[in-house]
Structures are given as C-alpha cells and as structure tokens.
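Asks: Pasting the sequence and the predicted model now:
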Amino acid sequence: MAEGETKDTISDEGGLRRVMTLTDNPSLQISPVKLDGSNYLIWSRSCGLAIAARRLTGYITGSLPLPDGDASLHTQWISENALVMTWLINSMQPTISRSFLLLDTAHKIWTAAAQMYSQQGNDAQAYELRKKLRSLDQKDRSLAVYYAELSSLWQELDYYQSFQAVCSQDATLFQQTVEKERVAGLNLEYDQIRVQVLGRSPFPTLREAYALV
C-alpha cells in the first residue's frame, strides 16, 4: 500500500461504526485553523468536516454512546473517543486547550467549545461584522479575492445575526434587501455592471452577481 494511503474497515455491530484508518494518529492536526477564541465558526466547520470524513462524527455529536456488553467494542470506543479528543485539543491554541484537557469525551469538548465561543445570536459580533462589511472595498484586490473575503464575512454575519422573519414574505423581502447590500464595494470600472445587477428582477444572489461580473 502506498505511503499515506487510507484503508477503512467498517461494521455496525453493537451500534458502533468500526473504522480503522492507517493515516489516523493522535498527533495529526486535522484543521489548518487553530481555535483562538475568535474564530470558532471557521474552526468548527473545518474540524467537523475532517472528523466526518473519517466517519467519526458520532463522537462529537454524542450520537455514539459508550457501548455496553462487548468488551472489544468498549475498548474500541475508548480508543476512538480519545483519538477524536486529541484531534480537537491539538486544533486549539495552547491557552485555549488547557481548559478542555480534563473533559472525558470528545462530545463534551465539542459542546463546551460551542457554548464558550460560538456566540450565535451575539449582537455585538454581528455589529462588528457589519462594520467590516461597510468598510470593505475591492481596492487593489482581484475580483476573486474580494468576492471570497466578502462572501466569508456575509456568511459569518448570517450565522451571528438573530433576525427571524415572521412569515415567508417577510423573509423574502429581507433577503432581497440583504442581497442588494452585498454588491456594494466594487471598483469604479464595475459601476455599469453594478447598475445592471441592481436593476434585475428578481434580484440575484451574491453568487449570481459575481458570475455576471
């Protein structure tokens, strides 16, 4: 087998999905982003995808409890839970990770991190993101780089803001208003395209507007 190649063995006995991956080791840093207290959204998405790719999501969601009865499955669960715990700890800055070291399951670490750092519905965080978006201009960035940064900030704002529409019509009108805000900030050479985009009906999404440019 080639170096770095992965081989999985899976079964569902006892409710435990058995996964053996040659590249899985405790020292592996599964996320390019380390949790520092201010980047939870990107960190959790990155770690969640890496863990899901190894079919171990149940350890962070809590949907894969410690099995009873079968000693081999019990031992496997202890091992895989510890593996996921180590991945999560290694994906945090040392000043952050020390507060999670004494927790005994990956699910507890994942839940505690969300409770401490997710800030979902945090109006202060949403306000800071709106400030960044209002001041964000294309300037010397390429269109692709500007779009990537703009899209990332809007996705974060969608996560943090607490607005909930009462009915579907209100939700549609709100989304249309938001999408119009998202095409601002382009350089002057794109003014004609921006006018065309703003005059479209139905109004395009940010992705659709980017495709038009």
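Replies: Great, that's in hand. Note that the structure is predicted; figures quoted are calculated from it, not measured. Numbers count the residues shown, from 1 in each chain.

Asks: Please make it C-alpha for all contacts and neighbour counts, starting now.
Replies: OK.

Asks: Sticking with Tyr210, tell me its helix or strand.
Replies: helix 206-212 (DSSP states H and E).

Asks: Just after the helix ranked longest in the chain, pick out the following helix or strand.
Replies: Across the chain, the longest stretch assigned as helix under DSSP state H is helix 71-90. From helix 71-90 onward toward the C-terminus, using DSSP H and E, the following helix or strand is helix 94-97.

Asks: Identify each buried residue in that following helix, please.
Replies: Within helix 94-97, the residues that count as buried by 16 or more other CA atoms under 10 Å are 96-97.

Asks: Which residues does that helix contact?
Replies: Here helix 94-97 makes contact (CA atoms under 8 Å, 6 or more residues apart in numbering) with 35-37, 89-90.

Asks: where exactly do the helices run in this protein?
Replies: Going by DSSP H, the chain shows helices at 40-53, 58-61, 71-90, 94-97, 106-117, 123-135, 143-160, 168-181, 191-198, 206-212.

Asks: Give the buried residues for the first one.
Replies: Judged by neighbour count (16+ other CA under 10 Å), helix 40-53 contains these buried residues: 40-44, 46-48, 50-51.

Asks: try it against this one:
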Amino acid sequence: MTYSTETPSNSENVVSNYNDPYFLSNGDNTNHSIINYIFNGNNFINWNRVVRVALIARNKLGFLDGTLKKPAPNSSDYQKWNRNDHMVMSWLSNSMEKSIVENFLFADSTFQFWTEVVERYGHTNIPQLYKHRTLMKTEQGNQSVAEYYSKLKRVWDEIHVLDGFPDCSCGAIAKCSCNLLKRILEADEVMKLIQFVSGLNEDYDLTKQNLLSSDPLPTVNHAFHILQQVERQNMNAIKVDRSGDMSALLATKTSTGSVHKSFSSGSGQKRDYRDVQRMKYDRTCDHCKMKGHTMDSCFKLVGYPEWYSTLKGRNQPKLAAHVQDSGVL
C-alpha cells in the first residue's frame, strides 16, 4: 500500500511561503488597501496601530521599521526586496487621504515614507496627552455602564500608546527579583479602578463603596462585570415598581366610588384611565391566572396592601367584584 505525500508537501510549502518576508500572494496588488481605516491627519495613533497589525500578519513589518535592510544590487534578493517594498508603500498610500499622501509620493522606500509620516504626525504627544487626560475626568451621566466604560477604556489604551511604560534597554528588569514591574502594573490598575468608579452616578454609591473596600481590590474588568449586573437589577426593580403601581391603581376607588381619571406613572407622565384599562388585558399572572397584572405584583404572592383591607371593609361586595374583574388577586 502506498500513501500520497502531496498534501503534507503542499502544506509545508504554504507555511514556508508565509514565513518568507518576500512572499506575495495572488491577491496582493497595488490597487487596494490592506486595512479599512483611512488616515486623515488627526487619527495617527489608531491608524499606526491598525497598519502595524496588518503588516505583522503579512510578515512585512520589516519594510516599515527598517529592520529588513535593502540587499546589494547584485544580490539575488534585490528584486524581491524592491518589489515587496513598493507593494507595502502602495498599501500605505491607499490607506491615506489623497491630500495627505501627495506629500510623500517621492519617498524612495517604505522606511523613508514611514519616517516622514511619523515626523509630521507622530510627535504631537503633549497636546494629545492633555486632551486624553482631560477625558479621563468624564462622568457617566446618561450613558450606560458599558458605554461609559468603553469610553474610558479607549482613553486608557491611547494614553498607553502615547505615554506607555518605557522599555528597559539594559536588561535590569529581566534580572529584577522584587517584582518591580508587577507592582507598577498593579498600581496602574488601581488608578484605573478609582477613575472608573469615581465617575459613576450616585445610583451606584453603595456598590462603589463595596468595590473600593474589597481586599484584594477587584480588577477594572471584574468591577465592570459587577456594575453591569447591578445595572440590570436596578432596571428590573424599576419595571417591578411601575407594574406594582399600575396594579394598585386598578384596584383603588375614590370615596365617591368613581375611579380616578388619570394618574402619574413612574416616569412622571400622565396616563388616562382608559389606557390603563386597555393595558390590563395584555398581561396575565402565571400564578393566579388572572388578567391585569403579572406575578411580580400579584397580591397573593407579594402580600395585600393596607388600603385593600380598608376598602374591603368599607364596601366589600363592590370591591370584591371590581378586584375579581381587574385580576389583581
């Protein structure tokens, strides 16, 4: 019995090709951009990040940062390097606005092209740092917890790019035995946690106190997870309160025996009694099987309010008929 070795051989060739910085696939051409992000002169931080990720994925970052040097003209790799270098330049050009790319058309190499772009747009750290530090003072306001956290997270990430921890060039960090770098990162995490919770609305004061008094302190991501759960619980509580208010209204009569014509909902808006009558038939209690309310406001489960006993004693036959009709029990 013989076995074909064609598939493994092809797989090995594909891996070898992608490991080769001079490899270009059939889909690589000078007419398209490798990223869906356009540089407009004001978004260098994000554009720089997206470009580097795309080039790393294609094993072409060496052309950008200059680590893949240009071979001698008599080298067998000279034409390969030249072809790939110009391909990378075209990719960069296609990811920039036309008015900007025209300033770099005569660059001799990708490295020169990139160096000139960085010199013009990549050294504005101080104004950008000031802007981002100001944004870190933002408060939640009318944003959800997720929206508020996402806004802060983006600011943190961009500040890290602008003013991240300096790299150690002497090798001391690698030999450090006191976990200095770990403690620096932990301190940065604590500061982010404080910034995050300090901007939350007053609705979360108790949760903020519990988070900051925990030992050990939770990470920012874990705090975000807890606050999302609290947010959902608060929203459910509001729904239950509104449902309970409506059920109470349907069973309440005035001293003259007539039902109030309008009432204030939980949001402060006026609702006509006829609207309430129409809405009550849209809901059915899974516990008592009556219409007009749900389980979270069923008196048989949550208990009977004081006004129920008072009104029942005052006019028991009429009240019983009304309650039975409205489905409050």
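Replies: In hand now; what should we look at? Remember, it's a predicted structure, so these values are computed and weren't measured experimentally.

Asks: what's the TM-score for these two chains?
Replies: Overlay of the two chains. TM-score (TM-score structural alignment, normalised by the length of the first structure): 0.78; 199 aligned residues with a CA RMSD of 2.9 Å.

Asks: quick revisit: tell me the helices and strands packed up against the helix holding Tyr210 of the first structure.
Replies: Judged by 3 or more CA pairs under 8 Å, 6 or more residues apart in numbering; DSSP states H and E, helix 206-212 of the first structure is in contact with no other helix or strand.

Asks: Please work out which residues of the second structure line up with it.
Replies: Aligned by TM-score structural alignment, helix 206-212 of the first structure corresponds to residues 220-226 of the second structure.

Asks: Now distance to Ser11 of the first structure too, for the helices of the first structure, in CSV please.
Replies: What follows is these, written out as CSV (distance: least, CA to CA, whole Å):
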stretch, distance to Ser11 of the first structure
helix 40-53, 16
helix 58-61, 14
helix 71-90, 11
helix 94-97, 33
helix 106-117, 21
helix 123-135, 43
helix 143-160, 36
helix 168-181, 43
helix 191-198, 52
helix 206-212, 41
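
Asks: Now which residue in the second structure aligns to Thr23 of the first structure?
Replies: In the second structure, the residue matched to Thr23 of the first structure (TM-score structural alignment) is Gly27.

Asks: which ones are touching its match?
Replies: Residues near Gly27 of the second structure by CA under 8 Å, 6+ apart: none.

Asks: tell me what the longest helix of the first structure is packed against?
Replies: Here helix 71-90 of the first structure touches helix 58-61, helix 106-117, going by 3+ CA pairs under 8 Å, 6+ apart.

Asks: Now render those helices as CSV, adding mean neighbour count and distance to Glu189 of the first structure.
Replies: Shown next, in CSV, are those (neighbours: other CA atoms under 10 Å; distance: least, CA to CA, whole Å):
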stretch, mean neighbour count, distance to Glu189 of the first structure
helix 58-61, 20, 48
helix 106-117, 17, 40
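
Asks: thinking again about what came up before, buried set for the longest helix of the first structure?
Replies: 73-74, 76-77, 80-90.

Asks: Next: stretch 140-160 of the second structure.
Replies: Neighbour-count burial for stretch 140-160 of the second structure flags 140, 145, 148-149, 152-153, 155-156, 158-159 (criterion: 16+ other CA under 10 Å).

Asks: do stretch 123-142 of the first structure as well
Replies: 125-126, 129, 133, 136, 138.

Asks: circling back: can you tell me which of the buried residues of helix 40-53 of the first structure is closest to Val178 of the first structure?
Replies: The closest of these to Val178 of the first structure turns out to be Leu41 (CA to CA; 20.9 Å).

Asks: wait, what's in contact with that closest one?
Replies: Leu41 of the first structure sits in contact with 118, 156, where contact means CA under 8 Å, 6+ apart.

Asks: where's the residue nearest to the spatial centre of the second structure relative to Cys178 of the second structure, distance?
Replies: Nearest to the mean C-alpha position of the second structure, by CA atoms, centre = their mean, lies Ser150 at 4.1 Å. Distance, Ser150 of the second structure to Cys178 of the second structure, using CA to CA, to the nearest Å: 34 Å.

Asks: next one: Met136 of the second structure
Replies: Distance, Met136 of the second structure to Cys178 of the second structure, by CA to CA: 31 Å.

Asks: before we move on, the earlier item: pull the most distant pair out of the contacts of helix 94-97 of the first structure.
Replies: Between any two of those, the greatest separation by CA to CA is 14.5 Å, found for Gly37 and Asn90.
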